[in-house]
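Q: Provide a 3D model corresponding to the input given below.
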Amino acid sequence: MAYAPVTSGYRSALQLRTAEVLEKYRSYDPPHMAAFGAELRDSAPACACLAYAINQLAQRSHAAFPVHGQMVQMLVDVYAKVGTAAKLAEDIEPLFYKVHEHDIMRLEEPRKGFAGEQMWNIRAGQQTDGGGIKNRRSVLYAASAYIAHVYGNEYAPEHMMVVYREYCELAEAIQNFAGCIRLIHDRTNDVEPVEQPITDAVGDVLGALEAAGSEAAKLMPAFRRFHAKDLAKHETPRKGPAGEGRWDV
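A: The predicted structure is shown next:
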């Protein structure tokens, strides 16, 4: 007979996926401002992917998973804070296009084509791979979209100890994603030639994500409080798993 996993037997799918996103993003070095502009542009939909995953967990907790109603509400509160970060991130693209209108024009509407426009370059020769920002692929969004895909189409835990790990590690998952936004923020401070309002706008998004992570850190102790008896069946089973299993519904 197969027994359910103990508390530490599973890792959060969201924590694992966001860790992969952070690891991939740490190694990404945008070659020019056209590429970095795409990262700024898509910070909002990337945040929305994380919010979507949390919303899916909240909806399934409400409709299918036997968890205390207060846990669902706490999860909705976390989702709302991530949603706030996504909403703040929506301001970055129009602000970026406004503050850097002339810079972006050189990329997207080059005068006399790129061959002509590059004569204004600081360094001799063409510094982009051609093309502007609008249709350029964002590394952050491409990686984050996979998170939404997994939660929307593939994630279907069959046991509550798996769900428990999602609640336990949600704070870490949010911090992983916030780490990507922090990398963008650091670049606006130290590397990329952007104006201060851009740095401030990215900082606002980062602050909102960190607030969401702090809110998510309350989930594990609350889960253990509301479901102490349920967890005890798995962590300290009476007469071992075989004995405790005789109480199974």
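Q: from here on, contacts and neighbour counts on C-alpha atoms
A: OK.
Q: where do the helices sit along the protein?
A: All helices of the chain, identified by DSSP state H, fall at 13-26, 33-41, 43-63, 69-89, 92-99, 101-108, 113-117, 139-149, 160-168, 170-190, 196-216, 219-226, 228-235, 240-244.
Q: Would you mark the buried spots in the first one?
A: For helix 13-26, a neighbour-count test (16 or more other Cα atoms under 10 Å) marks Ala13, Leu14, Gln15, Arg17, Thr18, Ala19, Glu20, Val21, Leu22, Tyr25 as buried.
Q: I'd like the structure of this one too, to check against the first:
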Amino acid sequence: MGRARAARELRDAEIREAAGIAEAALHEAAERDGSEIADRVERPEPLVAGPAPAGTGDTVSSTSGWKFEEAAAEMEAAAQAYQPDDCMEILAMVQGLPQALTSISNVMKILAERSDSEFPLEKEVADQFADLHGSLMGTVAVADDMENVFRTAHASDIARFEDPRNGYEAEKGWNI
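A: Got it, this is the predicted structure:
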């Protein structure tokens, strides 16, 4: 497997080098015949600001787009403010976790697929999105098991809620 990986890395390096040479030749030809427009086109500042220096924690700004971190922060804020009416509401939330985590994981899967086919990104980026998808799908299995853990840990409470003795109002008398 190590030899195959080394052979692939060598092949990829050769392909990148050949592509770089071909690209440089195209740029030289475009400069000679005046068809190179990159230096003549004015671009909005946020789009040409470039990547933030590595390790700074800064992000590159853009004028539009989907900001995953904003959706995630909204979910985090909702979790902080969450005040369930009762524990059965928490059980319902736990039951929905696998679907929610699958949706989040599918975001990474979609980004992996689109990075590989539609976006002008290198294969390594698509691979990272695919790895994130796989990792997040592992959390779905844990979330699937959470309902069983919840039901086992709170079996007597759930039984009293689902089948209250002498009605719900009478059962409330056991709440301490």
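Q: so what number do they get for TM-score?
A: TM-score of the superposed chains, computed with TM-score structural alignment, normalised by the length of structure 2, equals 0.63; 129 aligned residues with a Cα RMSD of 2.7 Å.
Q: Now render the buried residues of helix 13-26 of structure 1 as a markdown table, adding distance to Tyr141 of structure 1.
A: Formatted as a markdown table, the buried residues of helix 13-26 of structure 1 follow (distance: Cα to Cα, whole Å):
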| residue | distance to Tyr141 of structure 1 |
| --- | --- |
| Ala13 | 18 |
| Leu14 | 16 |
| Gln15 | 17 |
| Arg17 | 13 |
| Thr18 | 12 |
| Ala19 | 14 |
| Glu20 | 13 |
| Val21 | 10 |
| Leu22 | 12 |
| Tyr25 | 10 |
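Q: nearest to Met160 of structure 1, of those residues?
A: Among the buried residues of helix 13-26 of structure 1, Ala13 lies closest to Met160 of structure 1 (Cα to Cα), at 13.6 Å.
Q: hang on, isn't that closest one packed against Glu166?
A: Yes. Using Cα atoms under 8 Å, Ala13 of structure 1 is in contact with Glu166, at 7.0 Å.
Q: okay, and the common contacts of those two?
A: Common neighbours of Ala13 of structure 1 and Glu166 (criterion: Cα atoms under 8 Å, 6 or more residues apart in numbering): none identified.
Q: coming back round to it: of the buried residues of helix 13-26 of structure 1, just say which sits nearest to Gly243 of structure 1.
A: Ranked by distance to Gly243 of structure 1 (Cα to Cα), those are led by Ala13 at 30.0 Å.
Q: so who does the closest one touch?
A: Taking Cα under 8 Å, 6+ apart as the test, what Ala13 of structure 1 contacts is Glu166.
Q: so what's the most centrally placed residue in structure 2 up against?
A: The residue lying closest to the centre of structure 2 (Cα atoms, centre = their mean) is Met108, at 4.4 Å. Met108 of structure 2 sits next to Phe129, Ala130, Leu132, His133 when contact means Cα under 8 Å, 6+ apart.
Q: what about Ala178 of structure 1, distance to Leu206 of structure 1?
A: Ala178 of structure 1 is 6 Å from Leu206 of structure 1, where distance means Cα to Cα, to the nearest Å.
Q: Residue in structure 1 paired with Ala100 of structure 2?
A: In structure 1, the residue paired with Ala100 of structure 2 is Ala173, using TM-score structural alignment.
Q: burial measure for its match, as a count.
A: The number of residues packed near Ala173 of structure 1 is 24, by other Cα atoms under 10 Å.
Q: Would you agree it is in contact with Val21?
A: No. Proximity of Ala173 of structure 1 to Val21 does not meet the contact threshold set by Cα under 8 Å, at 10.2 Å.
Q: What's the match for Asp248 of structure 1 in structure 2?
A: Per TM-score structural alignment, Asp248 of structure 1 is aligned with Asn175.
Q: typo on my end, Pro221 of structure 1
A: Mapped onto structure 2 by TM-score structural alignment, Pro221 of structure 1 lines up with Asn148.
Q: re earlier: okay if I get the contacts of Met108 of structure 2 as CSV plus distance to Pro84 of structure 2?
A: What follows is those, written out as CSV (distance: Cα to Cα, whole Å):
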residue, distance to Pro84 of structure 2
Phe129, 34
Ala130, 35
Leu132, 31
His133, 30
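Q: In contact with the match of Ala100 of structure 2, which residues are there?
A: Shown in contact with Ala173 of structure 1 (Cα under 8 Å, 6+ apart): Leu14, Gln15, Leu16, Thr18, Ala19.
Q: mind checking how far the closest residue to the first one other than its chain neighbours is from Glu235 of structure 1?
A: Okay, so that is Leu14 of structure 1. Counting by Cα to Cα, 6 or more residues apart in numbering, Leu14 of structure 1 lies nearest to Ala173, which is 6.1 Å off, once chain neighbours are set aside. Using Cα to Cα, Ala173 of structure 1 is found at 24 Å from Glu235 of structure 1.
Q: What of Pro193 of structure 1?
A: To Glu235 of structure 1, Pro193 of structure 1 is 53 Å away according to Cα to Cα.
Q: Between those two, tell me which one has more neighbours.
A: Set Pro193 of structure 1 next to Glu235 and count neighbours by other Cα under 10 Å: Glu235 wins out with 15 against 11.
Q: now for the more buried one: what does it line up with in structure 2?
A: Using TM-score structural alignment, Glu235 of structure 1 pairs with Glu162 in structure 2.
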